[in-house]
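>>> Need coordinates for the below:
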Amino acid sequence: MFQHFDETTDPSLSAERLPLLRRQLVSLRLDGFLVPRTDEYQNEYLPPSAERLAWLTGFTGSAGLGLVLATRAAVFVDGRYTIQVRQQVDLELFETPHLIADGGWEGWLRDNLTPGQRIGFDPKLHTVKNVRQLEKIARETGAEFIPVADNPIDDVWSDRPAPPEGRIEPHPVELAGRTAEDKLDEVRDVLKRANQDACVITSPDVIAWLFNIRGSDVPHTPLPLGFAVFRKEGRPTFAVSSAKLGEDARAYLGSLTEIVEPESFPGLIDALGDSHSRVRLDPAVVSQWIADRLRSAGAVVVEAADPFMLSKARKTHAEVRGARGAHQIDGVAMCRFLAWLDREAPKGGLDEIAAAKKLEALRVETGALRDLSFDAISAAGPHSAIPHYRVTTGSNRPIEPNSLYLIDSGGQYREGTTDITRTVVVGEPTPEMIHHNTLVLRGHVALATARFPVGTTGAQLDPIARYFLWQAGLDFDHGTGHGIGSYLSVHEGPQRIAKTGTVPLEPGMIVSNEPGYYRAGEYGIRIENLMVVNEAELVPGGDRPVLSFETLSFVPIDRRLIDADLLGLDARTWLNSYHLVTLERMAPHLDDADRAWLEQATEAI
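Have a look, this model is predicted:
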């Protein structure tokens, strides 16, 4: 299987690990240490060897920050993880402040650090931008943030796993839509126009996109972990373990780039300084260690946003075509799963793990699945109110009568990456369930049908999906939509539909549409499809070019959880049309029993 359900951390272990770290800090003459949930690539997707925050605290969410002081410790998390963190960490040892709200981690440090305190941090794990925030806090509090050469957690983590050496493979141009040579020419053009000699790229997904390769260093995301230096003249250099390169990958990459071992990367940085090169880096994603090393070597560091993230986000026609194909394959598996669930759940005896295993098996049966795009969020009853719940053997819950079941899942296919959420009722829903689900659906439809001027950002679109919840005094504490890669990261920037989404959406970008509602301890609701941004026809009478969304995911939305009157005519018309297309696309690929279920599930309201 591509996922497992074992407990990956044990909060009781923090009682022995925290003192080990504190003793190490005393030997370093430090009063505290910051533990970000990231690695030297500033990556969301971590190999086991980089899960330092989980090792120390037990928290396994995808975003967080730890702080250890002499007598206090904290784990900062955002709104997705406020319930999860309290279940995973020892609350006698760790406070759990909000990462963003109520002043966030910065406000907590301002309120709790004192003059003269020395707080250590690993400069390889903090971006240039993040260290600037620390420096500002230091000026305001009188504390001092001290970079350390060796991470003290690594010194006390006795059974730390080895770094990954997953195989790299070329990604066909037929699926990428552009050759790697063309993309490397784009890099050189950017550098020449900006009068810059080189740029350092540390984001694995950008490196994978530029070279048209995919890797296998982290679970569920085909990333090759390595660093790359690109120059305005000549070939780039890729610092990556040779153990990851088979004969085909070595020959392919050898035609594009010089390949060196990761141990050579510091010398590669020093060589840029020897020639006093003007070196571009993105302060939001490149580590402070790299920036410091460049400056010490004599390079001129030019801080600027990584333009290739934006290029990668604008999917080619081939990538959009691939996304449609991936969603067709995945949609059939999802329809088969929901039909099976509707037959089996009322009988009793079904639980979260059994459901997740069944869905994975159905995806495997397509013959096209390369991996899951993330561990399935298979959440029954009150667990569905935890937005990023991960089922384990210890938390596994039965799917009970008259309750909601939420399944958020996706697959990695060579054609594209999928991510879809459906909330279904087992038995009879309460009026409140129907009411809340209908409000979520109205927001989903409003966003799916939006037209918006060129230049509109995700932050400007975000309220559209929340409007109907807001009118009822409700909201949800996560973004409405994230970017999606093309057989890459299931969470991709820089585009996002959220209060913090400052990047304008452009044609070719793929984003999720996933408003939700969560009633802690009772149930949660989320309806998620993926959409691609398209150019739209000029609106009659309009005078500005507009964009629109094309929905890519076609799987029934549970009609039993919809109040037709509350839904309204426009949203009802959209839903009936959506279900008609779903039936047309999926029915030919289903057996008689599943086709009969689909016909009923897509009946017009």
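
>>> Please make it C-alpha for all contacts and neighbour counts, starting now.
Fine.

>>> so where do the helices sit in the stretch 401-550 of the chain?
Counting by DSSP state H, counting those that start in this stretch, the stretch 401-550 of the chain has helices at residues 431-448, 458-471.

>>> Repeat that for the stretch 201-350 of the chain.
Taking DSSP H, counting those that start in this stretch as the test, the helices found in the stretch 201-350 of the chain are 204-211, 247-254, 265-274, 288-297, 307-313, 317-344.

>>> In TSV: those, plus distance to Glu169.
Output for the helices of the stretch 201-350 of the chain, formatted as TSV (distance: least, Cα to Cα, whole Å):
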stretch	distance to Glu169
helix 204-211	10
helix 247-254	5
helix 265-274	22
helix 288-297	27
helix 307-313	18
helix 317-344	18
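
>>> quick revisit: tell me which of the helices of the stretch 401-550 of the chain is the most buried.
Burial of those is given as mean neighbour count (mean count of other Cα atoms under 10 Å); helix 431-448 ranks first at a mean of 22.

>>> now it and helix 458-471, what's the angle there?
Here helix 431-448 runs at an angle of 150 degrees relative to helix 458-471 (axes from the mean of the first three to the mean of the last three Cα atoms, to 10 degrees).

>>> Let's compare: structure for the following, please.
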Amino acid sequence: MFEAKFQTFADASSSSDSAARLASLRQELKRQGLDGFLVPRADAHQNEYVPKCAERLAWLTGFTGSAGFAVVLEKQAAIFVDGRYVIQVRQEIDEKLFRPLDISETSPANWLADHAHHGARIGYDPWVHTSAQIERFAKALEGKEVTLVPLDANPIDALWSERPGEPVGAVVIHPPRYAGESAAAKIRKLRDGLKGADAALMSDPHAICWAFNIRGSDVAHTPIALAFALLPKDGAPRLYIDGAKLDAKTRAALEKFLTLREPSTLIDDLTEAGRRGETVMFDTVTAPAKLVETLRAAGGKPRLADDPASLPKAIKNKAELAGAREAHIRDGAALTRFLAWFAEAAPKGRLTEISAAEALETFRRENGDLRDISFPTISAFGAHAAIPHYRVTEKSNLKIGRGVYLVDSGAQYLDGTTDVTRTVCVGRASKQLREHFTRVLKGHIAIARAVFPKGVSGAQLDAFARRYLWEAGLDFDHGTGHGVGAYLSVHEGPQRISKLGTTPLVPGMILSNEPGYYRAGEYGIRLENLVIVEKREIKGGEREMYGFETITLAPFDLNCVEPKLMTPEEIGWLNTYHAHVRKTLAPLVDATTRKWLREATRAI
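Model prediction:
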């Protein structure tokens, strides 16, 4: 079971495969009278984790990261990735075929505008692009005499002879004790967000699963069912889902409050809505351009906006918050058992990145509640730790010796989703490492201790985590924190702590707090806990104020901390946190781990 998790995507191309596949794609484009094609790493819902049948970018290029975009022209091609993958992409692709580019420096749209010839016809699959994405391309191509051509079928699908079928994972009802609110109550709440529209087309499976209190198994690591839904201002919602995913019991439960429809009927239903001149809301972030254009072509009025479930889903209710806290206690005990085991085993030189990750999942499984890991474990030693989203394979698997080991992992439990990163040193930490580690820790503590007024967004807090790195001329190229779902996606919007995090933070939201530092070719450091936004009462205060409750429980490696770089307040926070970890977890772990935990959480 475990071995497959550390293999590169099964249909990812080798160098020779990629050359043949690229040549075949170009031949097919020529046959269709096209001069290029857009290849996003996306499915029809813009999911982070996509079903195997949607891994077209990996099939074509060999790149297996969770975010990427390729543009193929007649004689050249480029692949675009963000800062997390600039190293990985070069390791996985053939640079003679695809030019790797940092998407923050060069956008696919601008590159296409610069490289497509006058009069070029560029094809795209309207099911895997949003309207906003296509509009960005169109704007960049203004005056270039380049035409974007929506295709009826994705040409890669015809070339991919062993393409997996569409997933039909079983759908289950999410128990009320974990959901905390009925589907009927949620539907009433969502209708308040229609803002005069006749209906909302829900294209985000996370929102659909939350709204209807269901969970599925169509993609790895996230318990969602791939589906669309139509929420009218009156009458029963429609859920467009493959009937093969529903047993009789689940079907009966859902039919009490909604109408079940096969996905193949969605186009016809939107066409009918368009003929009636209806206004339909579409999620700007996830709605396929195909659906928006179907309504518009039939005479309807599409309105691009936020999914009405996006914000309500992000603000967890009491049951969801209670579940998250309980899940983190169990998860913390498992992680602490792993860290104690690792501290004993790693110096003996017998561990590898894969065996360490296998052991961590074993500890999690032993608590009896694990449903899945919440993302592929980042088990990274030495230089691999400097790759923020490194994914170990049998080929890349390093033996762990003296040096830095980073493990970023998480779990899916019925009552909550976890995500935690710890960085530890095998052997003595160098002075440089201690300084870098402590600067990252100071940023982590700054977020954990932050107090801020109502209305503040994550973008306004992001610099808190970077200040001490900036003072040393250092930084990191990912956001400080992302939202986390309630037994849903480990990466949830709209809340986040980053330069782009414009959504105000509201009590009940769960976010990660994970500053880092990455020294290419040497080591990486990331320290991550999850936090809940909560109200804060400040004596004499004149504003409604918020702060964070830290819910992740696991020791930080004190051997990497340089107390001389910390303030008394920072040391006080760390000692208080470690005392809480020790008190909470000690009764839940074995005697050997308990002994290690006492030392690992000692006051400094």
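
>>> Just give the TM-score of the two.
A TM-score of 0.98 describes the superposed chains when it is computed by TM-score structural alignment, normalised by the length of the second structure; 600 aligned residues with a Cα RMSD of 1.1 Å.

>>> most packed of the helices of the stretch 201-350 of the first structure?
helix 204-211 comes out most buried of the helices of the stretch 201-350 of the first structure by mean count of other Cα under 10 Å, with a mean of 23.

>>> And it, what does it pack against?
When contacts are defined as 3 or more Cα pairs under 8 Å, 6 or more residues apart in numbering; DSSP states H and E, helix 204-211 of the first structure sits against helix 180-193, strand 227-231, helix 307-313.

>>> Can you say which of these is packed in most?
strand 227-231 comes out most buried of those by mean count of other Cα under 10 Å, with a mean of 22.

>>> which residues touch the residue nearest to the spatial centre of the first structure?
Note on the first structure: the residue nearest the mean C-alpha position is His491, at 3.0 Å, using Cα atoms, centre = their mean. Residues near His491 of the first structure by Cα atoms under 8 Å, 6 or more residues apart in numbering: His482, Gly483, Ile484, Gly485.

>>> Just to check, the first one is in contact with Thr500?
No: with contacts counted by Cα atoms under 8 Å, His482 of the first structure stays clear of Thr500, the gap being 11.1 Å.

>>> out of those two, which sits in the more crowded spot?
A count of neighbours by other Cα atoms under 10 Å puts His482 above the other of His482 of the first structure and Thr500, at 22 against 14.

>>> which residues touch that one?
His491, Glu492, Gly493, Gln495, Arg496, Ile497, Val511, Ser512, Asn513.

>>> measure it to Ala536 of the first structure for me?
21 Å (Cα to Cα, to the nearest Å).

>>> What of Gly234 of the first structure?
41 Å.

>>> Next, the contact list for the residue of the second structure most remote from its centre, please.
Distance from the centre of the second structure peaks at Gly540, with 39.8 Å (Cα atoms, centre = their mean). Contacts for Gly540 of the second structure (Cα under 8 Å, 6+ apart) come out as none.

>>> still on that earlier bit, do you know which of the helices of the stretch 401-550 of the first structure lies nearest Asp150 of the first structure?
When these are compared by Cα to Cα, helix 458-471 sits nearest Asp150 of the first structure, at 39.1 Å.

>>> That closest one vs the second structure, mean deviation?
Compared with the second structure after fitting, helix 458-471 of the first structure has a mean deviation of 0.5 Å; criterion: mean Cα distance after the TM-score superposition for the first structure.

>>> Measure how buried the closest residue to Val425 of the first structure other than its chain neighbours is and give me the count.
Setting aside the residues directly before and after it, Val425 of the first structure is nearest to Leu404 in space (Cα to Cα, 6 or more residues apart in numbering), at 4.6 Å. A count of neighbours around Leu404 of the first structure, defined by other Cα under 10 Å, yields 28.

>>> right, and Leu404 of the first structure touches His383 too?
No: proximity of Leu404 of the first structure to His383 does not meet the contact threshold set by Cα under 8 Å, at 9.6 Å.

>>> any shared contact partners between the two?
Joint contacts of Leu404 of the first structure and His383 (Cα under 8 Å, 6+ apart) are Tyr523, Gly524.

>>> re earlier: please convert the helices and strands packed on helix 204-211 of the first structure to a markdown table, extending it with distance to Ala356 of the first structure.
Output for these, formatted as a markdown table (distance: least, Cα to Cα, whole Å):
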| stretch | distance to Ala356 of the first structure |
| --- | --- |
| helix 180-193 | 37 |
| strand 227-231 | 35 |
| helix 307-313 | 30 |
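
>>> Any idea how far apart the tips of stretch 135-149 of the first structure sit?
End to end - Cα to Cα - stretch 135-149 of the first structure spans 18 Å.

>>> Quick one: map His482 of the first structure onto the second structure.
Under the alignment (TM-score structural alignment), His482 of the first structure pairs with His482 of the second structure.

>>> Return the residues in contact with the closest residue to that match other than its chain neighbours.
In space, and not counting its chain neighbours, His482 of the second structure is closest to Arg496: 4.3 Å by Cα to Cα, 6+ apart. Contacts for Arg496 of the second structure (Cα under 8 Å, 6+ apart) come out as Gly458, Ala459, Gly479, Thr480, Gly481, His482, Gly483, Thr503, Leu511.

>>> make it 10 Å
Contact partners of Arg496 of the second structure, counting by Cα atoms under 10 Å, 6 or more residues apart in numbering, are 457-459, 461-462, 479-484, 502-505, 509-513.

>>> so how many other residues sit close to the residue in the second structure that Lys129 of the first structure lines up against?
Mapped onto the second structure by TM-score structural alignment, Lys129 of the first structure lines up with Ala132. Applying other Cα under 10 Å, we find 16 residues neighbouring Ala132 of the second structure.
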